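Student: okay, structure incoming, though there's no sequence with it:
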């Protein structure tokens, strides 16, 4: 029987690392040190208490929790619109907001509405693997812009101006995964305005907003372009990964196309998750406490990792990742990560997930797990590497 070409999509290797770490943890003898999980960008904290309580109240009231409108509960969309006014000073109408099944559900909706098969969509490398894998599965063509520490692993306006032919689309992420670097507001504004003037559809991944550490301010592409698509999610700052809830801020010309696609592909995001997400947006004190713990873990790692031999780390402006150049230690980061799991009990993700050409000398460490484990990681690595 025929198998569709989309079935040839490359794996998201971090999911294989998760499986290997689970197997390793299950095989540990009683009393052995546990596995430190630094492979996946999943907060170690659960949904904020207010979100869980809102869900309990809704379920206890016997609400049917059926389908919502395809774009989600109007009250949640209004709350998200208020977030843009309060956090960014940007007016976004709730009619332009689509609640989605996580950011992962938002990307195919945006790509299908904005692009056709064969269209070229540019992105920085290293990059979040599903960008390219989803585009490829949909018949579109990822175009990689190799970036490094000199550009802070972000695309530049000069790179875009040199592209010939120009792509139909551009994906930017600030803070980005895996490097955690950000575009300054002026840089994002320049890129957004260039895209609009050049007929290039900008997709701005802003799912790590709220988790920033340096001096670079958060800004949204919605402030600079009427044609940009913004993707966000409750998975990261709001610690609601498994609830599968995210959103899009859409330009006017894509509102109805995305709505029709959402009606057919997903019907709606889970009703109960929408109720919880709306409540989560008012749980600032608890969420900021989570963020403070991530900041302490980040500081401990940035101090301890160089002593363990990890001396080249990307500027970690935001998100909760450290992108480490380990070329002085290995030219096979996949094997290096496997040995790290076996001998140091630390799960990390090979850079090959994020950069197929240069990733063999990089790995990504996530520090959103338990704070005490993040503090322990450098000592384990130093012992393994004989430092």
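Tutor: That came through fine. Because the structure is predicted, anything quoted here is derived from the model rather than measured. Numbers count the residues shown, from 1 in each chain.
Student: C-alpha only now, for contacts and for neighbours.
Tutor: OK.
Student: now do the helices in this protein.
Tutor: When assigned using DSSP state H, the helices of the chain occupy the ranges 13-27, 49-60, 74-88, 102-114, 129-137, 157-162, 185-198, 252-265, 271-280, 284-308, 333-339, 371-385.
Student: and of those helices, who's closest to residue 325?
Tutor: For the helices of the chain, distance to residue 325 was read as CA to CA. The smallest value, 9.6 Å, belongs to helix 333-339.
Student: can you count the residues close to the nearest residue to residue 98 once chain neighbours are set aside?
Tutor: In space, residue 98 comes closest to residue 71 once its chain neighbours are excluded; the distance is 4.4 Å by CA to CA, 6 or more residues apart in numbering. If you count neighbours by other CA atoms under 10 Å, residue 71 ends up with 26.
Student: for residue 71, what are its contacts?
Tutor: Residue 71 sits next to 97, 98, 99, 100, 259, 262, 268 when contact means CA atoms under 8 Å, 6 or more residues apart in numbering.
Student: and which of those is nearest to residue 362?
Tutor: Closest to residue 362 out of the contacts of residue 71 is residue 100 (32.2 Å), distances taken as CA to CA.
Student: one more structure, for comparison:
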């Protein structure tokens, strides 16, 4: 019966991040710096709100778009934080940012259109694009500090271009876009029949200045993806948001409704606490991430790695060019000989080859041990 499975699904592979993590997870005494998951517990008041929802038997369907009070709180949150103006009819509560991306692509893409992405990039976009019958078009950002710019995009825009993905702060590189970058992109894309999918899931984890969204300048062309997984250490609660003008959300809600009906009612009550009483919860976590970043970045530089200093998220993306091997072979050898796991850069498109991703969403003690092992490996194997 396998021959009856849709060819597009058969040709899609499991994420390279998860594939490598699963491959090495059972190794004894392994220090894993692979998964981009906050190591902090969900804030107590958020957990209490979830518990209270269960105690109150609030275990029911909600409005397809999410509880009105949650949608209103989400709109206030992005307004106060980033100056974005949306109303309760212009936001949908989703099952994490991943589902928000899925319904956005399934609503705007069709057979034969193209989606421009920066390379390297998080691997969660391409499979959905291909399932929609669209074509991912990668733009090499390696010589522009991993930043997608108007100048880089311009040669790739044509009559088939339907969407441009702006995933900043970036997974896997940790870079952000400055306001000037966004202004130049907005000037290039203004009034063109092109959507911008702005994935801002790491918006609360910016180390210098404040996060800026291109939706401030191109509101009617922009789909903003956000959520609470990274900002409030709520990965397992699965709460995301998609913000878009009402003429688009009225179509997004159809795809959302027929795929999941609504987000978990219990998680939505927890989300309400996060967005209101906990709207500054990310501050203390961000300070600790920055300390870890400075430590890990300095250690890698001292070892001789070429690496862009992150300005957001919680990843480092050092080059392994001096080792003259593929990123997969390097990562596997690092596991075998040093007992530390990082993610091969090839998981982030062909433009990630020659790099590895290291997550510093781990304690300083874990980072220190992992980096000590990497240093010992480098001393023995660097050519």
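Tutor: Perfect, I can see it now. It should be emphasised that the depicted structure is a prediction, and the values quoted were computed from it without experimental measurement.
Student: can you pull the TM-score for these?
Tutor: TM-score of the superposed chains, computed with TM-score structural alignment, normalised by the length of structure 2, equals 0.93; 374 aligned residues with a CA RMSD of 1.7 Å.
Student: residue in structure 2 paired with the residue nearest to residue 98 of structure 1?
Tutor: Matched across to structure 2, residue 71 of structure 1 falls on residue 65, judged by TM-score structural alignment.
Student: ok, that match to residue 204 of structure 2 distance?
Tutor: Note on residue 65 of structure 2: its distance to residue 204 of structure 2, by CA to CA, to the nearest Å, is 23 Å.
Student: now do residue 318 of structure 2
Tutor: Separation of residue 318 of structure 2 from residue 204 of structure 2 (CA to CA): 23 Å.
Student: between the two, who's got more neighbours?
Tutor: The residue with more neighbours, out of residue 318 of structure 2 and residue 204 and counting by other CA under 10 Å, is residue 204; that gives 26 against 22.
Student: who touches the closest residue in space to that one that isn't next to it in sequence in this structure?
Tutor: In space, residue 204 of structure 2 comes closest to residue 231 once its chain neighbours are excluded; the distance is 5.7 Å by CA to CA, 6+ apart. Counting by CA under 8 Å, 6+ apart, residue 231 of structure 2 touches 201, 202, 203, 204, 205, 281, 282.
Student: of these, which is the nearest to residue 311 of structure 2?
Tutor: Closest approach to residue 311 of structure 2 among those (CA to CA): residue 205, at 8.5 Å.
Student: what does the closest one correspond to in structure 1?
Tutor: In structure 1, the residue equivalent to residue 205 of structure 2 is residue 211, according to TM-score structural alignment.
Student: can you find the partner of residue 162 of structure 2 in structure 1?
Tutor: Counting by TM-score structural alignment, the partner of residue 162 of structure 2 is residue 168.
Student: ok, residue 371 of structure 2 next?
Tutor: Under the alignment defined by TM-score structural alignment, residue 371 of structure 2 is paired with residue 378 of structure 1.
Student: in contact with that match, which residues?
Tutor: The contact partners of residue 378 of structure 1, taken as CA under 8 Å, 6+ apart, are 301, 304, 305, 307, 308.
Student: same check, this time on residue 88 of structure 2
Tutor: With contacts defined as CA under 8 Å, 6+ apart, residue 88 of structure 2 is in contact with 68, 71, 72, 75.
Student: which of those map to contacts in structure 1?
Tutor: When the contacts of residue 88 of structure 2 are mapped onto structure 1 and checked using both residues aligned by TM-score structural alignment, their matches' CA atoms under 8 Å, the preserved contacts are 68, 71, 72, 75.
Student: biggest separation within those, which pair?
Tutor: Within these, two members stand farthest from each other by CA to CA: 68 and 75, at 10.6 Å.
Student: between those two, point out the one with more neighbours.
Tutor: Neighbours were counted for residue 68 of structure 2 and for residue 75 using other CA under 10 Å; residue 75 has more, 22 against 16.
Student: and the more buried one, what's its match in structure 1?
Tutor: In structure 1, residue 75 of structure 2 lands on residue 81 (TM-score structural alignment).
Student: okay, its match and residue 74 of structure 1: tell me how far apart.
Tutor: Between residue 81 of structure 1 and residue 74 of structure 1 the distance, using CA to CA, works out to 10 Å.
Student: ok, residue 307 of structure 1 - contacts?
Tutor: Taking CA under 8 Å, 6+ apart, we find residue 307 of structure 1 in contact with 378, 382, 387.
Student: then residue 338 of structure 2?
Tutor: Contacts here follow CA under 8 Å, 6+ apart; on that basis residue 338 of structure 2 touches 373, 374, 376, 377.
Student: what lies in contact with stretch 41-54 of structure 1?
Tutor: Applying CA under 8 Å, 6+ apart, the set of residues contacting stretch 41-54 of structure 1 from outside is 235-236, 238-241, 275-280, 282-283, 286-287, 290, 320-321, 366, 368-370.
Student: just the buried members of these?
Tutor: Buried residues within these, counting neighbours by 16 or more other CA atoms under 10 Å: 235-236, 238-241, 275-280, 283, 286-287, 290, 320-321, 366, 368-370.
Student: alright, calling it a day.
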